[in-house]
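S.K.: coordinates for the following, if possible.
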Amino acid sequence: MNKIRFTIILFVFSTFFSCSGDRLFEDFKSIETGSWDVSDSISFELNELDLENRTTLIAVRFNENYSFSNCYIRVIGMDSLNKVIENTLINVPLFDSKSGKPLGKGFGNTYTRYDTIPFLLNTETKKVSFVQYMRQNKLDGIEAIGIKILK
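M.R.: Below is the predicted model of the structure:
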């Protein structure tokens, strides 16, 4: 009985303390078809956030049906008039190139990989869009794209 009680208490404390208080904003947009089309841009509105000197991460939720080891993504930062103020191509590794094991955290056959966006958002940035840049019309195995802004 003491082992069960101890296990429950340990589980509750680990759940409580594992919650991350380091994020200012986090959101995901699902790709309902499970295939990211080259013409689909995924956008996030950041109007009310204080973005000065914040670290920004992109999140790619993928499964084992994804057939490449990485994903090239164009990151576009825009102001309130949709004028492009940043436009950068990033390479997000999703699988280890030697072992073929998925990078990131997950369970089952779905994983989420976070990677740093190489430019800092600023007070002018009101919207961030992501476009896949893999020279494929459809990227099977991409389930969602997200953004996380740290405090």
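S.K.: contacts, neighbours, all on C-alpha from now
M.R.: Will do.
S.K.: so residue 24, which state does it fall into?
M.R.: strand (DSSP: H, G, I helix; E, B strand; the rest coil).
S.K.: quick one: it and residue 140, what's the gap?
M.R.: Distance of residue 24 to residue 140, given as CA to CA, to the nearest Å: 31 Å.
S.K.: again, but for residue 87
M.R.: Applying CA to CA to residue 87 and residue 140 gives a distance of 25 Å.
S.K.: looking at the two, which is more packed in?
M.R.: In terms of neighbours (other CA atoms under 10 Å), residue 140 is the more surrounded of residue 87 and residue 140; the figures are 19 against 15.
S.K.: before we compare anything, build this one as well:
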Amino acid sequence: MSNKLVEKASKIVKHAMLLAIALYCLSCDSNAIYKSYVDLKDTNWYVKNVPTFTFEVKDETVPYNIYLLVRNASQYPYNNLYVTRYIYGTDGKILSNRLEEVMLFDQKTGKPLGDGLGDIYDHKVISSRNFMFPTKGKYTIKLKQYMRQDPLPYIMSMGVSVEKPLPPKQ
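M.R.: Model prediction:
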């Protein structure tokens, strides 16, 4: 087999695994009002690349949990990832911004955290708990990488999930 054919087969397998992981993750969150990923070109996250997510809030009386979703390769060179998360209101003004630290690997052992398949890992990290959107309407969340490396390698995709909290178990 030629090297090009092997490389192409490897890419197809990786894409199939990513699709399977994404479908599995999407099927698990029945309480999510919005969930989306943005794939990063060549698994490099440039500072100028700011994934943007726009969604609609139909019930402003309910608190929502906002999660950051990170998909990375095991070759990612750091234990953590710093991300600045911005929430824009229906008027386009910033409602909230905060610097988040997402732990991708155990600091002592180097073992990958999150759910993995092969050398790809998915992380779902709470960003805001019980966030109250002030009105019904369209909101936007933007994510900006805040690391000292540009581009940041082996970050495959970034996403957000906005969810109604599950009722307490009785």
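S.K.: report the TM-score for the pair.
M.R.: TM-score for the superposed pair, counting by TM-score structural alignment, normalised by the length of the first structure: 0.81. Supporting figures: 135 aligned residues with a CA RMSD of 2.0 Å.
S.K.: ok, and the most centrally placed residue in the second structure, which helix or strand is that part of?
M.R.: With distances taken as CA atoms, centre = their mean, the residue of the second structure nearest its centroid is residue 69 (2.1 Å). In the assignment (DSSP states H and E), residue 69 of the second structure maps to strand 64-73.
S.K.: with the first structure superposed, average distance for that strand?
M.R.: Here the mean offset of strand 64-73 of the second structure against the first structure after fitting is 0.6 Å, by mean CA distance after the TM-score superposition for the first structure.
S.K.: whereabouts in the first structure does that strand align?
M.R.: Under TM-score structural alignment, the match for strand 64-73 of the second structure in the first structure covers residues 54-63.
S.K.: and the strands in the first structure?
M.R.: Using DSSP state E, the strands of the first structure run over residues 23-30, 35-37, 41-45, 56-63, 70-78, 84-93, 105-107, 110-116, 127-132, 138-140, 142-150.
S.K.: dump those into JSON lines; add distance to residue 3 of the first structure as well.
M.R.: Formatted as JSON lines, the strands of the first structure follow (distance: least, CA to CA, whole Å):
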{"stretch": "strand 23-30", "distance to residue 3 of the first structure": "35"}
{"stretch": "strand 35-37", "distance to residue 3 of the first structure": "46"}
{"stretch": "strand 41-45", "distance to residue 3 of the first structure": "46"}
{"stretch": "strand 56-63", "distance to residue 3 of the first structure": "37"}
{"stretch": "strand 70-78", "distance to residue 3 of the first structure": "44"}
{"stretch": "strand 84-93", "distance to residue 3 of the first structure": "42"}
{"stretch": "strand 105-107", "distance to residue 3 of the first structure": "27"}
{"stretch": "strand 110-116", "distance to residue 3 of the first structure": "32"}
{"stretch": "strand 127-132", "distance to residue 3 of the first structure": "48"}
{"stretch": "strand 138-140", "distance to residue 3 of the first structure": "45"}
{"stretch": "strand 142-150", "distance to residue 3 of the first structure": "38"}
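S.K.: can you check which of those gets nearest to residue 6 of the first structure?
M.R.: Nearest to residue 6 of the first structure, of all these, is strand 105-107, at 25.6 Å by CA to CA.
S.K.: what range does that closest one cover in the second structure?
M.R.: Counting by TM-score structural alignment, strand 105-107 of the first structure falls onto residues 115-117 of the second structure.
S.K.: from residue 9 of the second structure, how far out is residue 127 of the second structure?
M.R.: 37 Å.
S.K.: those two - which one has more neighbours?
M.R.: Taking neighbours as other CA under 10 Å, residue 127 of the second structure and residue 9 compare with residue 127 leading, 19 against 12.
S.K.: check contacts around the more buried one.
M.R.: 65, 66, 67, 68, 100 (CA atoms under 8 Å, 6 or more residues apart in numbering).
S.K.: what do you get for residue 119 of the first structure?
M.R.: Taking CA under 8 Å, 6+ apart as the test, what residue 119 of the first structure contacts is residue 86.
S.K.: and if you look at residue 94 of the first structure?
M.R.: 68, 69, 70, 71, 102, 103, 104, 113.
S.K.: what lines up with it in the second structure?
M.R.: By TM-score structural alignment, residue 94 of the first structure lines up with residue 104.
S.K.: over to residue 126 of the first structure?
M.R.: By TM-score structural alignment, residue 126 of the first structure lines up with residue 139.
S.K.: give the contact list for that match.
M.R.: Contact analysis of residue 139 of the second structure by CA under 8 Å, 6+ apart lists 54, 55, 56, 57, 87, 88, 89, 90.
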